[in-house]
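In: dropping a prediction and its sequence here:
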Amino acid sequence: MKRLLLAVFTILICTNLSSQEFRVVKGGVTDSLPIAAGISDTYALYTPSDYSPEKKWPVIFVFDPKGRGATTANLFRAAAEDQKYLIASSNINLKSKPIDTIISTARSMMNEVLNSFPIDPAMVYTAGMGEGAQVGSALPLLYKQMAGVMAIGNSFVNPDYLDKKNPYMFIGIVGNKDYMVYEMESYLRFYDDINFTTDIYYFDGKEDEWPGSSVISNAISGFTIEAIKKGLRTKDQDFIQKLYENEVAYTETLRRTRNYFTASQKLDRMEEKYEDFGFEDDIKERVKAIKKTDGFKSQRRDFREATSFEKEQQAEYEYLLINDIMTVNFQNIGWWAYQVDELQKLKDSSNDVKANTAYRLHGYLDFVSKREFDNILKADVPIDTKIFISVLRTAINKNDPEAYFKIISLAGSDGDYESALLYLEDLLKTGYSDMESLYSIDGALDLQFSSEYNQIVKKYLGESKFYSDNVEEN
């Protein structure tokens, strides 16, 4: 009986690049599969429950910024099972390695899967979020037969290297609170202008967040429908009807939650996506019904006004921030803190357009200030400039421990123990609790041995590393 179950639920695979044998679970995720001999990185693999090596399969290579392969593969599980894809999800931590190493390892991962499994070379796709979207959208430069790219919250586009003779489908997905929303739309316009097939999906989320599995399923159906149109997959009308109804259900959810303008935009895209399948009249009727709904015109107006205001505000924020950094204007730190407080209040607005705008503007401020923070800390600039950008970071993103660490390090090295202790306490007020890291800050060794430093640590964490028995709270 055990042998029978093993035959039903697992497949033995011998890779071409390794003598190691491993079992792959059918209808489930198998984690920690080796990428190649001599490479320590691994990937997770999902295979549909009816997987058989007797036929060729489409595959989606997925890249998560933190290398959460199995978790991310499970996000794609429902779509992969229903629409019959293999999912190869990377365990590569993209935030800890240089980009050339990442691209090389991603290429090795692709080669390993393509050589080890019965993959249809005409139906190879990538998907990724954040830095993972940049990696995934760069891979068509290496694999010329790429059929599609799903980019979530970011992308990589280099017109000089794009091979227009080998077009692929580009699907953008972005959270409605993500400051990258306009950038993603510009990527879409770029691909539209060179006649690549495109689609875009929005979800209720911020930057560095994956959408839910239902959004991913609807997006993957774009790859599936495009493959059917090209004759790469069987034209099963019942199956196409099911995909269409799933997507209509999504637009209906938008309508019921009074997101009329977003629903109409999605239906407009669906008309092109499902053309020649007999749904044109149904889509047109749904669009007409939404546009007649009370609230549609006001939402469209609010959206356009918010878009115009937001782009102007982004430009103004960046100009003022760069100017304050160049002049090391500590007096304006309070003004930036006030701007962030106002955006925080606006996030709770009952007007979704205004609330989402506040999220995006704060996200953009966070992005620009982090970019300048990273650049300045690498540069040969006066200590005052480094302290200023670090303090500014804590005003814009109160929960970024890196900025607090830098202030403690710089102030401690400069003998300004009062400032270092002040920012140590501000960091701990955010809920930070990694005590070991508090005692490994560069340039603050003498301060870390002081009674004052340990008093503050014990006050918030209940204990301190030094003088634990003698330290008393104030």
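Out: Cool, got the structure.

In: use CA for all of it now, contacts and neighbours both
Out: OK.

In: tell me which helix or strand comes right after the helix or strand hosting residue 326.
Out: Using DSSP states H and E, the element containing residue 326 is helix 296-327. Note on helix 296-327: by DSSP H and E, the next helix or strand toward the C-terminus is helix 333-346.

In: hmm, back to that, centre of the chain to the helix holding residue 326, how far?
Out: The chain centre lies 23 Å from the centre of helix 296-327; the measure is Cα atoms, centre = their mean, to the nearest Å.

In: residue ranges for the helices of the stretch 1-150 of the chain, please.
Out: 2-9, 69-75, 77-83, 99-116, 131-138 (DSSP state H, counting those that start in this stretch).

In: below is structure B, check it against A:
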Amino acid sequence: MKKKYTLLFFTVFLLQYAAFSQQIRLKKGTILEALPVQDSIPDTFSLYLPTTFSTDKKWPLLLIFDLEGREKQALSMFVQAAEKEGYVLAAPKISDTTSISSNMVKTSEVIHSINRMLPIHKERVYTAGASTGARFANLVPIFLKDVKGTVSIGASVANTDVLSVKRPFHFIGIVDENNYNYTQMLAVEKILDRFRFPNQVLIYESDRVWPDASYLKKAMQLFTLSAMAKKYIPTDSSYIDKAFKEDIIKVNQLKGSIKLLLAEQYMGEMMSIYGAHKNLDSLRLVQRDVRRNKLFRSMKRAENAIRLKEALLKEDYQYYIEEDVLSHNFNNLGWWNYQMTEINKFINGTNEHEKKMGNRLLGYVNALAEDNIDIVNSETLIDEDALALLYMLKTILQPQNFDFYLKLISLSAKNEDFGTALFYLEEALKKGFKDTDRLYGLEHTALLRIKPEFNKLVSEYLKDARYEIIEE
């Protein structure tokens, strides 16, 4: 006999083994942290059960990834959507300091643990993440056959070379037009179409990493509509009609705001998801009328021109950063400074297409620099000249990010290049750096800190030199 739970608390059995059985009490509507995967394994995960949860039906599971130790915060972003759409949420505790294979094993163990603990629908297990978490989330359905789809926020498919037509999964990309992955996300959508992977890309307008909760709800809704189309769950006509009306309202809002490119793109995504459920002839007519609109055509030409320009600039950035790092070409920092000036002109200009392109280019070149820093630091023998050049480049790209000034000061002092260390110290101080404790605690700067030039700069800008300045 099935038993319905109306209390806030209920008990289930977790991980039945021959050696032991452990009883655990779970609470609905609350994020539960540090749940054990197995008694013999120290790995843990966080879990959220919607307030409507009961054991008399099977539930979809969304695994959320954050590789920087913020899995609870990442999971909390999906809580509102999970309540509305009826999803169980889980966030495995993994790290970017661990290998992909090790993290994949941990993810598999969490899935199996939750399947033993809760009534999860085996055909409705999905992943999600933002930025680095999204790149890992994209890989999970490639390597774990139990996972049927992914929600990728701000990151494209990690590696299209490992995609297989024999193991398709549902890809839902969510990306801001200002994100440097925006154009790549649209390009990958075409690759997924060729592989016949079900996919949609949802575009939002904001400079935040996380989109509005409505986009996360829409992603879960798309998974549910797909599950109905595949007959994994019964077709719910009222659910489909409600979702379709919401999307029509969104299209009309975009059209009313003269955002015709976004309206046309959104209708294309609607075609891919509702084709199995409804006759879309009327929607096709609306999309055709938008495409014939003179303003739309003008916008499309402008966007295509911007994308071509952006692609060429990205090629230049990639080529020159590789050449500069390889040849230790410090002389080219002037060129990079000029490029930063040009990017800022785009960002601060009046052309909306160029403003968004400028933001994407800035994000792209920063990502290039940081990727190269990671590559250099991963070598057994670190090329400190290449590292110094990259730190200098980062001070140009992010002049208010004092981390790279301090790293450069420390590295220069280590190699007794006190002139460079003092130059970047003054640059940081000019731009508003004030953390004397952090400055005096820098590694490799003991000799630098007792120099009169160092203390003169600190006294001039911070009035807090710790050593007496003696003029000889």
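Out: That came in fine, so what should we check first? None of the values given here were measured: they were computed from a predicted structure.

In: could I get the TM-score for this pair?
Out: Between these two chains, after superposing, the TM-score reads 0.87 (TM-score structural alignment, normalised by the length of the second structure); 462 aligned residues with a Cα RMSD of 3.1 Å.

In: about what we covered before: give the buried residues for the helix holding residue 326 of the first structure.
Out: Across helix 296-327 of the first structure, burial judged by 16 or more other Cα atoms under 10 Å covers 296, 299, 303, 306, 310, 314, 317, 321, 324-325.

In: show me what that helix is packed against.
Out: When contacts are defined as 3 or more Cα pairs under 8 Å, 6 or more residues apart in numbering; DSSP states H and E, helix 296-327 of the first structure sits against helix 260-273, helix 352-378, helix 383-396.

In: including distance to residue 15 of the first structure, could these go into CSV?
Out: As requested, those are exported to CSV (distance: least, Cα to Cα, whole Å):
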stretch, distance to residue 15 of the first structure
helix 260-273, 38
helix 352-378, 42
helix 383-396, 48
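
In: need the winner for burial among the helices of the stretch 1-150 of the first structure.
Out: Sort the helices of the stretch 1-150 of the first structure by mean neighbour count, taking mean count of other Cα atoms under 10 Å, and helix 131-138 sits at the top with a mean of 25.

In: that one to helix 99-116, inter-axis angle?
Out: Angle between the axes of helix 131-138 of the first structure and helix 99-116 is 60 degrees (criterion: axes from the mean of the first three to the mean of the last three Cα atoms, to 10 degrees).

In: other residues contacting helix 131-138 of the first structure?
Out: Contacts of helix 131-138 of the first structure with the rest of the structure, by Cα atoms under 8 Å, 6 or more residues apart in numbering, involve 61-65, 94-95, 102-103, 126-128, 149-157.

In: picking up where we left off before, could you dump the helices of the stretch 1-150 of the first structure into JSON lines and include distance to residue 45 of the first structure?
Out: As requested, these are arranged in JSON lines below (distance: least, Cα to Cα, whole Å):
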{"stretch": "helix 2-9", "distance to residue 45 of the first structure": "14"}
{"stretch": "helix 69-75", "distance to residue 45 of the first structure": "7"}
{"stretch": "helix 77-83", "distance to residue 45 of the first structure": "10"}
{"stretch": "helix 99-116", "distance to residue 45 of the first structure": "9"}
{"stretch": "helix 131-138", "distance to residue 45 of the first structure": "17"}
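
In: surely residue 177 of the second structure touches residue 208?
Out: No. The pair residue 177 of the second structure / residue 208 is not scored as a contact, 10.7 Å apart, by Cα atoms under 8 Å.

In: tell me where the stretch 151-300 of the first structure has strands.
Out: 169-175, 198-203 (DSSP state E, counting those that start in this stretch).

In: what angle do the shortest one and helix 260-273 make?
Out: In this case it means strand 198-203 of the first structure. Using the same axes, to 10 degrees, the inter-axis angle of strand 198-203 of the first structure relative to helix 260-273 is 150 degrees.
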